[in-house]
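Peer 1: Please find the sequence and the predicted model below.
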Amino acid sequence: MKRAAVVLLAACVANAAFAEGDANDAARARQGWVLNCMGCHTADGSGIPGKVPALRNSLGHFVGMPEGREFVMRVPGAANSALSDADLANVLNWVLATMNATTRPAGFRPYTAEEIAAHRRPALTDVARARAGLVHRLQADGITSVPEHY
């Protein structure tokens, strides 16, 4: 019961944090998250240790690097999802606004449908290796809060 209350509270805070855009965009983004991402990454974005990486408080670090920004668009779950380019951009921006407000880089540029269309495919084939390379770069820059392995 307590976990359900925490998840509900997090969802309410998340929708409030997305006030950067239209309320309809936030609702649509959350729905996209629930239908396309939450099943693996869990309701609060914490992932499944040893199987699925956490997005909460880590994804923001990746988008601070051009290669990391592209990585986020090209992971198979994003690249191959049924979401349109505009909806994927909306979901990614929602995740970054609601689950990564403290890790998102200063001056963050929201994803656009055009950017997603240009970089989404092909999907990465060795996600773990690509992610490990990005984590090593983050560590070299002094960011040690993102684990190399999930």
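Peer 2: Structure received.
Peer 1: When you work out contacts or count neighbours from here on, use the C-alpha atoms and nothing else.
Peer 2: OK.
Peer 1: In the chain, mark out all the helices, start to finish.
Peer 2: In the chain, helices defined by DSSP state H lie at 2-17, 23-36, 38-41, 59-62, 66-74, 76-79, 85-99, 113-119, 127-140, listed in chain order.
Peer 1: a markdown table for the ones you listed, including mean neighbour count and distance to G47?
Peer 2: Shown next, in a markdown table, are these (neighbours: other Cα atoms under 10 Å; distance: least, Cα to Cα, whole Å):
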| stretch | mean neighbour count | distance to G47 |
| --- | --- | --- |
| helix 2-17 | 13 | 14 |
| helix 23-36 | 17 | 13 |
| helix 38-41 | 16 | 4 |
| helix 59-62 | 23 | 12 |
| helix 66-74 | 19 | 15 |
| helix 76-79 | 20 | 13 |
| helix 85-99 | 24 | 12 |
| helix 113-119 | 15 | 23 |
| helix 127-140 | 16 | 15 |
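Peer 1: can you redo these as TSV with distance to P49?
Peer 2: What follows is the helices of the chain, written out as TSV (distance: least, Cα to Cα, whole Å):
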stretch	distance to P49
helix 2-17	18
helix 23-36	19
helix 38-41	10
helix 59-62	16
helix 66-74	19
helix 76-79	17
helix 85-99	17
helix 113-119	28
helix 127-140	14
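Peer 1: this is the other structure I want to compare:
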Amino acid sequence: MIAALVGPLLSGRSALALDQVRTTYLEKCGGCHGIEGLSGQTYIPTLRDRIGTLSCTPEGRTYLLTVPGVSMSLIRDDALMAQVMNFVLFDLGGRSTPAGTRPFTAEEVHTQRGHPLSTTDLPAVRAGVWARAIACANHR
């Protein structure tokens, strides 16, 4: 059963050999965002083949690291968080991540998490960031 659930995340790897990045995603992010990045019709955004669009703008890239689920995550190791975010961006983001997108670094994660997003209306902020990223992606 577990192998069937995590199979799409393995990219040809054995279900018994989940690496630290995928295991961390499953433990810390998968409960809300889904094990395959598909959260369904909820308040939590779907990641699969969508999340990469945010990397089209500097604002979107910053948003990815300052949103509460990342900036206040229990994943306190910046290098590991960078690896998890790269998994999200490149593996789960798939075709939505533009060619040439640079990977997150531990330094970038550390800097951005020092300035967490603070808003009383996260859905409105998210909608604005998404709209601008989509407009940018459509002009590429």
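Peer 2: On my side now, so go ahead. For clarity, every value in this text was computed on a predicted model and none was experimentally measured.
Peer 1: May I have the TM-score of the superposed chains?
Peer 2: The TM-score (TM-score structural alignment, normalised by the length of the second structure) is 0.82; 133 aligned residues with a Cα RMSD of 2.5 Å.
Peer 1: so what corresponds to R109 of the first structure in the second structure?
Peer 2: Matched to the second structure by TM-score structural alignment, R109 of the first structure sits across from R102.
Peer 1: just wondering, since we're on that match, how far is it from P8 of the second structure?
Peer 2: For R102 of the second structure, the distance to P8 of the second structure (Cα to Cα, to the nearest Å) stands at 24 Å.
Peer 1: How about A106 of the second structure?
Peer 2: Distance of A106 of the second structure to P8 of the second structure, given as Cα to Cα: 26 Å.
Peer 1: again with E107 of the second structure
Peer 2: Distance from E107 of the second structure to P8 of the second structure, counting by Cα to Cα: 30 Å.
Peer 1: can you check V129 of the second structure too?
Peer 2: Distance from V129 of the second structure to P8 of the second structure, by Cα to Cα: 28 Å.
Peer 1: From the chain's centroid, how far away is stretch 81-89 of the second structure?
Peer 2: Chain-centre distance of stretch 81-89 of the second structure: 6 Å, with Cα atoms, centre = their mean, to the nearest Å.
Peer 1: can you list contacts of it?
Peer 2: Contact with stretch 81-89 of the second structure is made by 21-22, 24-25, 37, 47, 51-52, 75, 97, 103-106, 109, as judged by Cα atoms under 8 Å, 6 or more residues apart in numbering.
Peer 1: The first structure: matching residues for that stretch?
Peer 2: Stretch 81-89 of the second structure lines up with residues 88-96 of the first structure when matched by TM-score structural alignment.
Peer 1: Next, count neighbours for the counterpart of S55 of the second structure in the first structure.
Peer 2: In the first structure, the residue matched to S55 of the second structure (TM-score structural alignment) is V63. As a burial measure, V63 of the first structure scores 20 neighbours (other Cα atoms under 10 Å).
Peer 1: How about V63 of the first structure, nearest residue that isn't a chain neighbour?
Peer 2: In space, and not counting its chain neighbours, V63 of the first structure is closest to R69: 4.1 Å by Cα to Cα, 6 or more residues apart in numbering.
Peer 1: doesn't F62 make contact with the one you found?
Peer 2: Yes. Between R69 of the first structure and F62 a contact is recorded at 6.2 Å, counting by Cα atoms under 8 Å.
Peer 1: Report the spatially nearest residue to P103 of the second structure, omitting neighbours in sequence.
Peer 2: Counting by Cα to Cα, 6+ apart, N86 is the residue found nearest to P103 of the second structure once chain neighbours are left out, at 5.9 Å.
Peer 1: For that neighbour, give its distance to T101 of the second structure.
Peer 2: 10 Å.
Peer 1: One more: P68 of the second structure?
Peer 2: For P68 of the second structure, the distance to T101 of the second structure equals 23 Å [Cα to Cα].
Peer 1: Ok, L122 of the second structure next?
Peer 2: Distance from L122 of the second structure to T101 of the second structure, counting by Cα to Cα: 25 Å.
Peer 1: What residues of stretch 46-60 of the first structure count as buried?
Peer 2: For stretch 46-60 of the first structure, a neighbour-count test (16 or more other Cα atoms under 10 Å) marks S46, G47, P53, A54, L55, R56, N57, S58, L59, G60 as buried.
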